[in-house]
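Trainee: coordinates for the following, if possible.
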Amino acid sequence: MHKHLIALSVTLALTACQKDAQHPTNTASADQTQSVAAQLQVSPSEQLAQTVDAYFSESLANNPVYATFVGVHDYNDRFSDPISEATLAEQLAFEQKYLKAIQAIDADALSGQDRLSYDIFLRDRKMAIRGFEFNAHMMPFNQMWGVQNFYPMLGSGASAQPFNTLEDYENFIKRTEGFATYMDSAVEAMRQGMEKGVVLPKSIIVKVLPQLQAHIVDAPGDSVFYGPVKALEDHAGFSDEQKARLKKDYEAMIMQVIVPTYRKVHEFVMSEYLPRGRDSVGLSELPNGQAWYEHMIAVNTTLPLSADEIHQFGLDEVSRIRAEMDKVREQVGFEGDLQAFFEHLKTDPKFFFDSPEQVIQAYEQVKADINARLPKLFSIAPEADYEVRAVEAYRAASSAGASYQQPAPDGSRPGIFYINTHDLKSQPKYLLETLSIHEAAPGHHFQIAIQQEVEGLPDFRKFEGYTVFSEGWALYAESLGKELGLFTDPYMWYGRLSDEQLRAMRLVVDTGLHAKGWNREQAMDFMRQNSSMGEADIESEVERYIAIPGQALSYKTGERAIRQLREKLAARMGDKFDLREFHTQVLIDGAMPMPVLEAKLNRWAEQQG
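Mentor: As a prediction, the model looks like this:
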């Protein structure tokens, strides 16, 4: 699967910018850039800028859906190329071309932002190239990410795809033809995976089936893809004739392209793929799986960590946090043991909302409270706002409890803090403060929106992200709660501990599943024993770790890295250490690998004298 389709599917593109970026359709390649640079004898800094800009522009042409999400609308009528050996070869050659280009630049002649960009770009190209050693394209989607889920969001009229003009509507019809072709190629790639033993676990496959079934409708008006047609009714920019024609065209698109595509894939998954699914769940069980998981650790943590090291760190943290939870049990006067306290928190009605509307309203109130406190620890904030929304019904059953979607690049849409209200027992009241901090401000919304609003960053840094940085920052932001004056209610503090415990358990469970031979039930038992999470949450979490190996490791390893940097620099700088300025320095240059962040912050500390 295209790397940018993967990125979009995980978080619906943790990307945005202040204004609509404009990129030429025909962009100089890396080879042309080097040739021109040689002729003009440009400086290494200028050569770097030309190289990374050429890479980003060319990557948008290669990944047209990604281009739409970052506000470049030249390719709104195209979908990504079908999965094939030729496409994979082209993608590898593309990465190799730009690795050669960056290596031709004199790194020692670069400083400041340029050196950051060089180090990040060089690392990224090497990691991307190594990824081609593994057959990820043979498992192109799962219940957590994949085109089967993000394409309906794109076509709903409430996402990045514009539906403002006649051309916009026609573009999506053309793009849908490419989507259908891509899905055909995904089926063929999965058939290749069946032959080579690279298939999803059965427990994951069964969760994909309802996602596909949801878009096999009997009438166009029942489809989420009909949303743009409904919006036409109140759109003054179209004549009655145009509205009638578009309505007819969209009904045809839904019933003749969308529905048959989803039906075809559903039938394949049900009748061919599920019977060939595997009973094992770990990535290490696949061909070359151990090396594959080691690669995923490196991709997701950006740190030189082993599975054994991470597993032990997780066990230590789980034990520490359990002890803190027991203190809360004593503080609130609960007479049973910790396991009984967990059960109490899962079952007592006082901890839960009565309706989805109450959930959303409560998070809106918490938003206002937190926003008023942020200046205490932050001298920087994004210009873009965010709003709280319930997860759409068609994807709620298999979606995470909460997530964040970036603001629109042109400022037309705020960031979105999604709350899943599908199961009210999965949204206890005591998670209000910590979940809001993590997903919105000063967590994901701060980090992502600030990154995209910083002037002067090359586009590849403005629009790309690192899970260890973004999720590490969000978990670190949670740890600031007491410093912000939050978590005064012991149950709210328990909510913070509960959230942190989830991240600690992830270290144990992810490595257990993918490196130590754990099965699905072992993983679920571990989480039952060490948290008050509901059964549905435990099941979805474990299946998430099975589906996307290594991603869950990034939260706690990233938080630890940022916290350690803060403590080290505070000790080193003494009275000159300013926490608000430290936070600015972490955020102001965008996401980056942890070793690059450490080197940058060390240089900042030196400059303070």
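Trainee: from now on I want contacts and neighbour counts done on CA atoms only, so please keep to that.
Mentor: Fine.
Trainee: was I right about residue 51 contacting residue 101?
Mentor: Yes - because the distance of 7.0 Å satisfies C-alpha atoms under 8 Å, residue 51 is recorded as touching residue 101.
Trainee: between the two, who's got more neighbours?
Mentor: Neighbours per residue (other C-alpha atoms under 10 Å) separate residue 51 from residue 101, with residue 51 holding more: 25 against 21.
Trainee: before we move on, which element is the nearest residue to residue 503 once chain neighbours are set aside in?
Mentor: The spatially closest residue to residue 503, leaving aside those adjacent along the chain, is residue 556, at 6.0 Å (C-alpha to C-alpha, 6 or more residues apart in numbering). Per DSSP states H and E, residue 556 falls inside helix 554-573.
Trainee: what does residue 116 give?
Mentor: helix 112-131.
Trainee: one step back: any shared contact partners between residue 51 and residue 101?
Mentor: The contact sets of residue 51 and residue 101 overlap at 30, 34 (C-alpha atoms under 8 Å, 6 or more residues apart in numbering).
Trainee: follow-up on the earlier one: next SSE downstream of the helix holding residue 116?
Mentor: Helix 112-131 is succeeded, C-terminally, by helix 147-155 (DSSP H and E).
Trainee: residue 447: how many residues sit nearby?
Mentor: Count around residue 447 with other C-alpha under 10 Å applied: 27.
Trainee: thought it was touching residue 589?
Mentor: No - checked against C-alpha under 8 Å, the pair residue 447 and residue 589 is beyond contact range at 9.9 Å.
Trainee: rewinding a little: which strands and helices lie in contact with the helix holding residue 116?
Mentor: Where contact means 3 or more C-alpha pairs under 8 Å, 6 or more residues apart in numbering; DSSP states H and E, helix 112-131 is packed against helix 44-62, helix 85-103, helix 594-607.
Trainee: now do that helix: everything it contacts.
Mentor: Contacts of helix 112-131 (C-alpha under 8 Å, 6+ apart): 45, 48, 52, 92, 95-96, 98-99, 102-103, 107, 295, 299, 457-458, 461, 592-593, 596, 600.
Trainee: buried ones only from the residues you listed, please, as a ChimeraX command.
Mentor: In ChimeraX, this line selects whichever of the contacts of helix 112-131 come out buried by 16 or more other C-alpha atoms under 10 Å:
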select :45,48,52,92,95,98,99,102,107,295,299,457,458,461,592,593,596,600
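Trainee: let's see this one next, to set against the first:
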Amino acid sequence: MTTRREALGGIAMATALATPAAAAVRRRAAVKPAKTAARIVLDQAGQELLRLNPQYATSLGLDTGRNADLRARLDAADPGIDPRWVSEIDGIRARIGRLDKTRLSAIEAAQVGTLDYAAESAQIGRRFAYGNDGSKGLLNGPAPYVVSQQDGAVTSIPEFLNSQHPVKTRADAEAYLARIAAFARLLDSESARFTADATAGVTPPSFIARNALGQLQDYRKVAASDQPMVQSLAKRAAAAGIAGDWQGRATAAVNQLVYPALDRQIIAFTRATRNSTDVAGAQRLPDGEAFYAWALRCGTTTSASASEVHQTGLRQNDEIKARIDAILQSQGMTRGSVGERVVALNSRPDQLFSNDDAGRAQVIAYIKGKIAATRALTPRVSHLKLRAPVDVKRVPPDIQDGAALGYMQPAALDGSRPAIYYVNLKSTSLWPKYQLATLSAHEAIPGHSWQFAYLAENGGDTPIVSSMIGNNAFVEGWALYSEQLMDEMGLYANDPLGRVGYLQAQQFRACRLVADTGLHAFGWSRDKAVDFLVQQTGKGRDAMTSEIDRYCASPGQACGYKMGHNAIVALRDKARARLGARFDLASFDDALIKTGGVPLALLDGVVDSWMRGRG
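Mentor: Down below sits the predicted model:
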């Protein structure tokens, strides 16, 4: 694939060749190099996956041209394993199997290997039909429950329409209305799926069911005309000068289509979950032990067992707590356990923002300041001159009860929309000031938004499919490694409490290894897992309850952070020891980013290839 620089060079050459005798040369200069066999396979997979994922196409800014029809559609969610996914994934693996692996470049080997690993994970996942449409393991991690406090149409579609669906033309607005109608159909499809799962004995734990049902009911209580997705269409259509009664038409669609389907879903969900128990872990699911082994494979992209992951978390928790203890003692905080002292820190007035709209605005402003500080340090950790624009927003109040405490929505690949860093401000007490710098390094710069920016800003050298595959351990491992980079670059040199926040975030990820495996492999209750996180990390009980509920709905995902971080740091140590003075930190970091994200099982080979290139 021609790079942006090569393309511009070709234009300059063509301009210089002004004589008729140079016409043939000019024509040859304008011809792009032929795609390699590997790139053809990767690009075909990307296009086909976009066709199966209209929402991904919009999120990436790729619902244009031959994919323009996708802008009016939502992802399908039919009961059972979707045969289209079966055919697609088997086809991907077959085409990869026919490639001559000896002819692949190092980067192609990483990209092809990544796609093959993900497709194999999806094939393994067919064993577990519940909660699954056939894509799990390829584009998303295991989610055993169709509807939970964080999964389902109500928690995703309205915000997707509001923040990602463009409204610049009349066609965009009509497509928006078509998606509202599709939202109603999706609700009914979900209801059929979770009803079938309940018949097979699969329902979310009772505490998750109560929360999810409350979210459905709360959404239903809002007048259709006041729904954010309705108002969003009306406001943006007016701003774009698109004439029409968009408010009235969207309101009617919600009243006539969405709300009747939602009423049916509320009844069906109530019926399906009436016998749910409070058993939290995956062991309660059919073939639950094997399901969790698959979830760990997807979440960590390794073959590590639950026991190995659990013991890693216990060991690293103790190591990081010792470092936190030393800093707290230096600040005169000597009484009680590390967790108890951090709990006390959480309630200090100098670390809190007022729990009102003014305080929430101050949190957003403070985060933006920290992003500016971390951005200034990026030339020391990367040679890539990425723009990586990022906006900071509050998690919408209508989904904050089930949402993560902080998360990133990557930028559109076409540059039409920046990355959006969401922070959950249900209560400002969820985010004491000393924790916000490391959160910003993780979610924004040089974490998620920086890594994803490469995919959007590298001139098309990275296949689209690399932006779609969810390599959880690499993506989250890179973000956690970014937190460490900022500490190493001196972000906390004059901020000891900020360093406590950084170390607490690292310790928290180590404790996740323990809590997630405890829940799903060792029979821990929800209360035991919450108590463990609160006592060990000093984080608030409400926040940790939300976290544990998240692990219940997404088994294995929380283990990717620290396992990914551990792998990156270990490989960096290996490269530094082998290369000595030839080791360059920024080049090492860029070598990882340029892969687009790979399974940890392939990361060693990526670093070995990079080291060979260093001589």
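Trainee: just to revisit the earlier point, mean deviation, the helix holding residue 116 of the first structure versus the second structure?
Mentor: Here the mean offset of helix 112-131 of the first structure against the second structure after fitting is 1.8 Å, by mean C-alpha distance after the TM-score superposition for the first structure.
Trainee: so where in the second structure does that helix end up aligned?
Mentor: Mapped onto the second structure using TM-score structural alignment, helix 112-131 of the first structure spans residues 106-125.
Trainee: pull out the buried positions in the matching stretch.
Mentor: Neighbour counts over stretch 106-125 of the second structure (16+ other C-alpha under 10 Å) mark 107-123, 125 as buried.
Trainee: aligned to residue 158 of the second structure, what sits in the first structure?
Mentor: With TM-score structural alignment as the criterion, residue 158 of the second structure lines up with residue 152 in the first structure.
Trainee: run through the strands of the stretch 351-500 of the first structure in chain order.
Mentor: Along the stretch 351-500 of the first structure, the stretches classed as strands by DSSP state E, counting those that start in this stretch are 386-390, 402-405, 415-419.
Trainee: need these in TSV (columns: distance to residue 346 of the first structure).
Mentor: Rendered in TSV, the data for the strands of the stretch 351-500 of the first structure read as follows (distance: least, C-alpha to C-alpha, whole Å):
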stretch	distance to residue 346 of the first structure
strand 386-390	22
strand 402-405	18
strand 415-419	19
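Trainee: go through those strands and name the closest to residue 303 of the first structure.
Mentor: In terms of C-alpha to C-alpha, the element of those nearest to residue 303 of the first structure is strand 402-405, at 24.8 Å.
Trainee: look up how far residue 105 of the second structure lies from the counterpart of residue 264 of the first structure in the second structure.
Mentor: In the second structure, the residue matched to residue 264 of the first structure (TM-score structural alignment) is residue 264. The spacing between residue 264 of the second structure and residue 105 of the second structure, counted by C-alpha to C-alpha, to the nearest Å, is 53 Å.
Trainee: higher neighbour count, these two?
Mentor: Comparing residue 264 of the second structure with residue 105 by other C-alpha under 10 Å, the one with more neighbours is residue 264, at 15 against 12.
Trainee: double-check that that one belongs to a helix.
Mentor: Yes - assessed by DSSP: H, G, I helix; E, B strand; the rest coil, residue 264 of the second structure belongs to a helix.
Trainee: in the second structure, what range does the helix holding residue 556 of the first structure match?
Mentor: Going by TM-score structural alignment: helix 554-573 of the first structure matches residues 560-579.
Trainee: mean distance between that stretch and the first structure after superposition?
Mentor: With mean C-alpha distance after the TM-score superposition for the first structure, stretch 560-579 of the second structure averages 0.3 Å from its match.
Trainee: my guess is residue 552 of the second structure contacts residue 280. True?
Mentor: Yes - at 6.1 Å, residue 552 of the second structure counts as touching residue 280 under the criterion of C-alpha under 8 Å.
Trainee: which neighbours do these two share?
Mentor: Common neighbours of residue 552 of the second structure and residue 280 (criterion: C-alpha under 8 Å, 6+ apart): residue 519.
Trainee: buried residues in whichever helix in the first structure runs longest, which are they?
Mentor: Under DSSP state H, the helix in the first structure containing the largest number of residues is helix 166-196. Residues of helix 166-196 of the first structure classed as buried: 169-173, 175-187, 189-194 (neighbour count, 16+ other C-alpha under 10 Å).
Trainee: equivalent analysis for stretch 260-268 of the second structure, please.
Mentor: Going by neighbour count (16+ other C-alpha under 10 Å), the buried part of stretch 260-268 of the second structure is 260, 261, 262, 263, 265, 266, 268.
Trainee: any idea how far the residue nearest to the fifth one when sequence neighbours are not counted is from residue 149 of the second structure?
Mentor: Closest residue to residue 265 of the second structure in three dimensions, ignoring its sequence neighbours and counting by C-alpha to C-alpha, 6+ apart: residue 191, at 5.5 Å. According to C-alpha to C-alpha, residue 191 of the second structure and residue 149 of the second structure sit 15 Å apart.
Trainee: surely the match of residue 158 of the second structure meets residue 228?
Mentor: No - using C-alpha under 8 Å, residue 152 of the first structure is not in contact with residue 228; the gap is 11.5 Å.
Trainee: excluding its backbone neighbours, what's nearest the residue nearest the centre of the second structure?
Mentor: By C-alpha atoms, centre = their mean, the second structure has its centre lying nearest to residue 408, at 6.6 Å. In space, and not counting its chain neighbours, residue 408 of the second structure is closest to residue 421: 4.6 Å by C-alpha to C-alpha, 6+ apart.
Trainee: just give me the match in the first structure for that neighbour.
Mentor: With TM-score structural alignment as the criterion, residue 421 of the second structure matches residue 417.
Trainee: confirm for me that its match is in contact with residue 439.
Mentor: Yes - using C-alpha under 8 Å, residue 417 of the first structure makes contact with residue 439 at a distance of 6.4 Å.
Trainee: overlap of the contact sets of those two?
Mentor: When C-alpha under 8 Å, 6+ apart defines a contact, the residues bordering residue 417 of the first structure and residue 439 alike are 402, 403, 404.
Trainee: check contacts around the first one.
Mentor: It stands for residue 402 of the first structure. Contacts of residue 402 of the first structure (C-alpha under 8 Å, 6+ apart): 417, 418, 419, 420, 435, 439.
Trainee: switch to 6 Å and redo it
Mentor: Residue 402 of the first structure sits next to 418, 419, 420 when contact means C-alpha atoms under 6 Å, 6 or more residues apart in numbering.
Trainee: kindly report the same for residue 504 of the first structure.
Mentor: When contacts are counted by C-alpha under 6 Å, 6+ apart, residue 504 of the first structure touches 314, 317, 318.
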